[in-house]
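Okay, sequence plus prediction incoming.
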Amino acid sequence: MDPEQLLPDALLERIRGRAAGYDERNEFFYEDLEELAASGYLKAFVPVSDGGQGLDLEGVAGCQRRLATAAPATALAVNMHLVWTGVARVLADRGDTSLDFVLAEAAKGEIFAFGNSEAGNDSVLFDSLTDAKPLPDGSYEFTGTKIFTSLAPAWTRLGIFGKDSAARDGDGELVHGFVERAAPGYEILDDWNTLGMRATQSNTTVLRGVTVPADRIFRKLPVGPNADPLIFAIFACFETLLAAVYAGIGERALVLGVEAAMRRTSFKNGGRSYAQDPDIRWKVAEAAMAMDALYPHLAQVARDVDDLADHGSQWFPKLVGLKVHATETARTVVDLAIRVSGGSSYFRGTELARLYRDVLAGMFHPSDDESAHNTVANAWLGPLET
């Protein structure tokens, strides 16, 4: 399915028209989410036989890139739901049916979100500061604090993980499960007041002994890096769809920069358009070339995931490399568009000013620049000697 079919121009323009207001009011994108759900967008990965769109990762990445041109914060938050459903699809494609229930519940309208990030935990998925206490009936009680839980006002299923420190002879075990919205034992803080990506409402979630039933525990893994398919699926979907959102930001910034260059005129050059100014033309060309290099990179990585390509130990370098390429390219292109647009873009309320604030969030998503470069260096040069 073409992205324009799932996100027709009329829907996209309504979403674009609300983005500035959500940002100004620091408000969740309720209307956007309602329209996207009604259109079937949240069922993008759900099989057609179950009422979904049946898209693969490349198809969903194209849709998320398009959505981000209208409302980056909406796209980024929706990413969290699409990542979980994408993980289920990637696992199923590889013969792992452990998360088929995610697709089945998404088909019924459930909304999934990520509750994995923890302040100070730079091990990401390979260790946890959250305590996972096993109970006699096979359920687990989770206690800890999760940050950046996007979709906080709307999720119905929150994916979390924590560590059972006593398991595996004291080496510890990472336990993954889903919390349902109605479960007692957690609190969502009203603490999201950020520079950009404000509509995501990625509030902190405090787990105060919330219980995840045994049938909602879907993985138990050793502490540290491992080759479990779940880890690959999360990284593959998270990094690829994240890259798609930032590619959309860069795409929109380039359009706005071109429009500004065509619109602005030079007094000293007799009212000629800035589109005729060599320096402005160079900046627009620089931005366009950067984006032209990003689009095929995004599409190829997504296609390789869909095609079950075997990149072996190079898979994680490819995924983190795509994320860094997308976020850094988008930041560069937004900066160039602002330079092209002149001082008017510095005023509060302009779309470029909002994109400038939104695009900065890219440096904080995992894998960050330092971690990504370490991953790639280790793949090519081996680990640092100790």
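Right, received. Where do you want to start? Keep in mind that this is a model prediction, so the values were computed, not measured. Numbers count the residues shown, from 1 in each chain.

use CA for all of it now, contacts and neighbours both
Noted.

tell me the SS of residue 145?
Classification of residue 145 using DSSP: H, G, I helix; E, B strand; the rest coil returns strand.

I figured it hits residue 203, correct?
No. Assessed by C-alpha atoms under 8 Å, residue 145 is found out of contact with residue 203, at 10.8 Å.

tell me the strands in the protein, going along the chain?
112-115, 131-134, 140-149, 157-164, 173-180, 186-188, 203-212, 217-222, 265-266, 272-273 (DSSP state E).

Residue 42: which of the ones you listed is closest?
Among the strands of the chain, the nearest to residue 42 by C-alpha to C-alpha is strand 112-115 (9.8 Å).

Would you mind pulling up the elements that that closest one packs against?
In terms of contacts (3 or more C-alpha pairs under 8 Å, 6 or more residues apart in numbering; DSSP states H and E), strand 112-115 is packed against helix 72-93, strand 140-149, strand 157-164.

my guess is residue 239 meets residue 317, correct?
No. Look at residue 239 against residue 317 with C-alpha under 8 Å: they stay out of range, at 11.0 Å.

circling back to that earlier point, can you add mean neighbour count and give the strands of the chain back as TSV?
Below are the strands of the chain laid out as TSV (neighbours: other C-alpha atoms under 10 Å):
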stretch	mean neighbour count
strand 112-115	27
strand 131-134	22
strand 140-149	22
strand 157-164	24
strand 173-180	23
strand 186-188	17
strand 203-212	21
strand 217-222	17
strand 265-266	15
strand 272-273	16
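
Make CSV out of the ones you listed and add distance to residue 104.
Below are the strands of the chain laid out as CSV (distance: least, C-alpha to C-alpha, whole Å):
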stretch, distance to residue 104
strand 112-115, 12
strand 131-134, 26
strand 140-149, 23
strand 157-164, 13
strand 173-180, 14
strand 186-188, 25
strand 203-212, 19
strand 217-222, 15
strand 265-266, 56
strand 272-273, 55
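
Pasting the second one now:
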Amino acid sequence: MTAPSAALARARTITTDDEAREVARAFAETVRPHAARIDAERRIPLEVVDAFSETGLWAITIPREYGGAEVSHATLADVIATVSAVEPSLGQIPQNHFCLVEDIRLSGTPEQKAFFFELVLGGARFANAFSEAGGKNVAQIQTTLRPDADDPGTVVVSGRKFYSTGSAYAHWIPVLAVDEEGLEKLVFTERDSAGLTVVDDWSAFGQRATSSGTVVLDGLRVPAERVFPMHQEYEVPTIAGPFAQLTTAAVDLGIARGAIVETHTAVRGARPWIDSGVDSATEDPLTLERVGRLDIDLAAAEALTEKAGAALDAAKPTPDAQNVAAASIAVARAKVLTTELSLEASSRLLELGGTRSALGEKALDRYWRNARVHTLHDPVRWKYAIIGDYALNGTLPARHSWI
């Protein structure tokens, strides 16, 4: 295996769950002064992304036998949520990185694991080139992988991707493609590889700085030793699906946390309503009811997310149909509540803060915009029926990345 072209300074090595959570809290506070500007400019300064890598947080799921902390899934979710509470675009860009580290763990050879895990411990960042615009549904992949006729040790990849989160900030961009038999393969390639072009065309009104746009593969040539049999991850029970969903729920939980903190600040600076009969908005009984409801729902969302993490921890050592399904359902419950709460909290922020909360210089609308866009990742409305079918009929959910 050959090393990447760009040398990386080795990141901090995190060794415990408590350390990971503490480092995330400290790093998030350094980002807070940049948050509104990141949203306004639609980009994360490279020095902020590099500082994120140097914390060692991008490596916390690497197995212990390869030098990582292998933190619990609840800790992983809390780390993502902590960063997302301050700046959710920054919280989202490692979301698929963590999923890719999990892909390596699940389907990599010992040599591939040693090589790529060492890169991540050194500060390397992965971005995904999975989904495509168009097609019958999200699972239909048209990007192809074919053997190089002139070099049996090389494969050639061609296609066009969209929703390639983090692509502008990544060192490596793993690409999902189908081989001649229609099997999904994951191909790891460096971002500056010939035949790979990142097109920074992400134009959504929320999560504006995630660089989730187009990646073009035009005759990309990749060593066969960098190909992973990703199709195997769903042929048997694995935690790949609920793992991916947990990272998504964690971003939404973070947005909700951030919006609720801003709501408290906004209410303290707001005027009471004329008919309330109180001197301060913090004494308005109708405002207190709304704030209390948010607090209850946040506590519930955090508890469900922790419980989902525990279900993944339980399934990880010996995954089978039953415990993987239990993990998927536990994550689905958390996903429903974090979705609803992120939308509700970001809307209540503007309502309870009053008209002044809508002023442009405050940039508080970014919480709702970010929540609305990120929660479109997959339709949470489907999760109600899946959970109900499991609870009532014992029906196990499908195995894929969206449950």
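Received it, and whenever you're ready, just let me know what you need. As the structure is a prediction and not an experimental result, all values here were calculated from the model.

Got a TM-score for the pair?
For this chain pair, the superposition-based TM-score is 0.85 by TM-score structural alignment, normalised by the length of structure 1; 369 aligned residues with a C-alpha RMSD of 2.9 Å.

residue boundaries of the helices in structure 2?
17-31, 35-41, 46-54, 73-86, 88-92, 95-107, 110-121, 240-268, 285-315, 321-353, 365-374, 381-393 (DSSP state H).

closest to residue 232 of structure 2 out of those helices?
Nearest of the helices of structure 2 (C-alpha to C-alpha): helix 95-107, 7.3 Å.

What helices and strands are in contact with that closest one?
Counting by 3+ C-alpha pairs under 8 Å, 6+ apart, helix 95-107 of structure 2 packs on helix 110-121, helix 240-268.

Can you say which of the ones you listed is nearest to residue 25 of structure 2?
The closest of those to residue 25 of structure 2 is helix 240-268. By C-alpha to C-alpha, the value is 12.0 Å.

how far apart are the closest one and its match in structure 1?
After superposition onto structure 1, helix 240-268 of structure 2 sits on average 1.6 Å from its aligned residues (mean C-alpha distance after the TM-score superposition for structure 1).

counterpart of that helix in structure 1, which residues?
Mapping helix 240-268 of structure 2 onto structure 1 (TM-score structural alignment) gives residues 234-262.

Could I get the buried residue list for that stretch?
By neighbour count on 16 or more other C-alpha atoms under 10 Å, the buried set for stretch 234-262 of structure 1 is 234-254, 256-258, 260-261.

Kindly report the same for stretch 364-382 of structure 2.
Neighbour-count burial for stretch 364-382 of structure 2 [16+ other C-alpha under 10 Å]: 364-372, 374-375, 380.

would you turn the residues you listed into JSON lines with distance to residue 98 of structure 2?
Converted to JSON lines, the buried residues of stretch 364-382 of structure 2 look like this (distance: C-alpha to C-alpha, whole Å):
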{"residue": "364", "distance to residue 98 of structure 2": "29"}
{"residue": "365", "distance to residue 98 of structure 2": "29"}
{"residue": "366", "distance to residue 98 of structure 2": "25"}
{"residue": "367", "distance to residue 98 of structure 2": "24"}
{"residue": "368", "distance to residue 98 of structure 2": "25"}
{"residue": "369", "distance to residue 98 of structure 2": "24"}
{"residue": "370", "distance to residue 98 of structure 2": "21"}
{"residue": "371", "distance to residue 98 of structure 2": "21"}
{"residue": "372", "distance to residue 98 of structure 2": "23"}
{"residue": "374", "distance to residue 98 of structure 2": "17"}
{"residue": "375", "distance to residue 98 of structure 2": "19"}
{"residue": "380", "distance to residue 98 of structure 2": "22"}
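
Most remote residue from the middle of structure 2, which is it?
residue 277 (45.1 Å; C-alpha atoms, centre = their mean).

Could you measure from that residue over to residue 174 of structure 2?
Distance from residue 277 of structure 2 to residue 174 of structure 2, counting by C-alpha to C-alpha, to the nearest Å: 60 Å.

quick one on the thing from earlier: take the helices and strands packed on strand 112-115 of structure 1 and write them to CSV, including distance to residue 120 of structure 1.
Putting these into CSV (distance: least, C-alpha to C-alpha, whole Å) gives the following:
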stretch, distance to residue 120 of structure 1
helix 72-93, 21
strand 140-149, 10
strand 157-164, 14
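
and of those, who's closest to residue 24 of structure 1?
helix 72-93 (12.4 Å).

contacting residues for the alignment partner in structure 1 of residue 221 of structure 2?
Under the alignment (TM-score structural alignment), residue 221 of structure 2 pairs with residue 211 in structure 1. Applying C-alpha atoms under 8 Å, 6 or more residues apart in numbering to residue 211 of structure 1 gives the contacts 139-142, 179, 183-185.

can you put the helices and strands packed on helix 95-107 of structure 2 in a markdown table and add distance to residue 359 of structure 2?
Converted to a markdown table, those look like this (distance: least, C-alpha to C-alpha, whole Å):
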| stretch | distance to residue 359 of structure 2 |
| --- | --- |
| helix 110-121 | 41 |
| helix 240-268 | 12 |
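
Any figure for the gap between residue 86 of structure 1 and residue 56 of structure 1?
8 Å.

again, but for residue 70 of structure 1
Applying C-alpha to C-alpha to residue 70 of structure 1 and residue 56 of structure 1 gives a distance of 22 Å.

what's the answer for residue 240 of structure 1, then?
12 Å.

now swap in residue 358 of structure 1 and tell me
Relative to residue 56 of structure 1, and taking C-alpha to C-alpha, residue 358 of structure 1 is found at 27 Å.

Residue 6 of structure 1 too?
In terms of C-alpha to C-alpha, residue 6 of structure 1 sits 14 Å off from residue 56 of structure 1.

Compare neighbour counts for those two and give me the winner.
Neighbour tally, residue 6 of structure 1 and residue 56, criterion other C-alpha atoms under 10 Å: the higher count belongs to residue 56, 21 against 18.

so what's that one up against?
Contacts of residue 56 of structure 1 by C-alpha under 8 Å, 6+ apart are 45, 89, 306.
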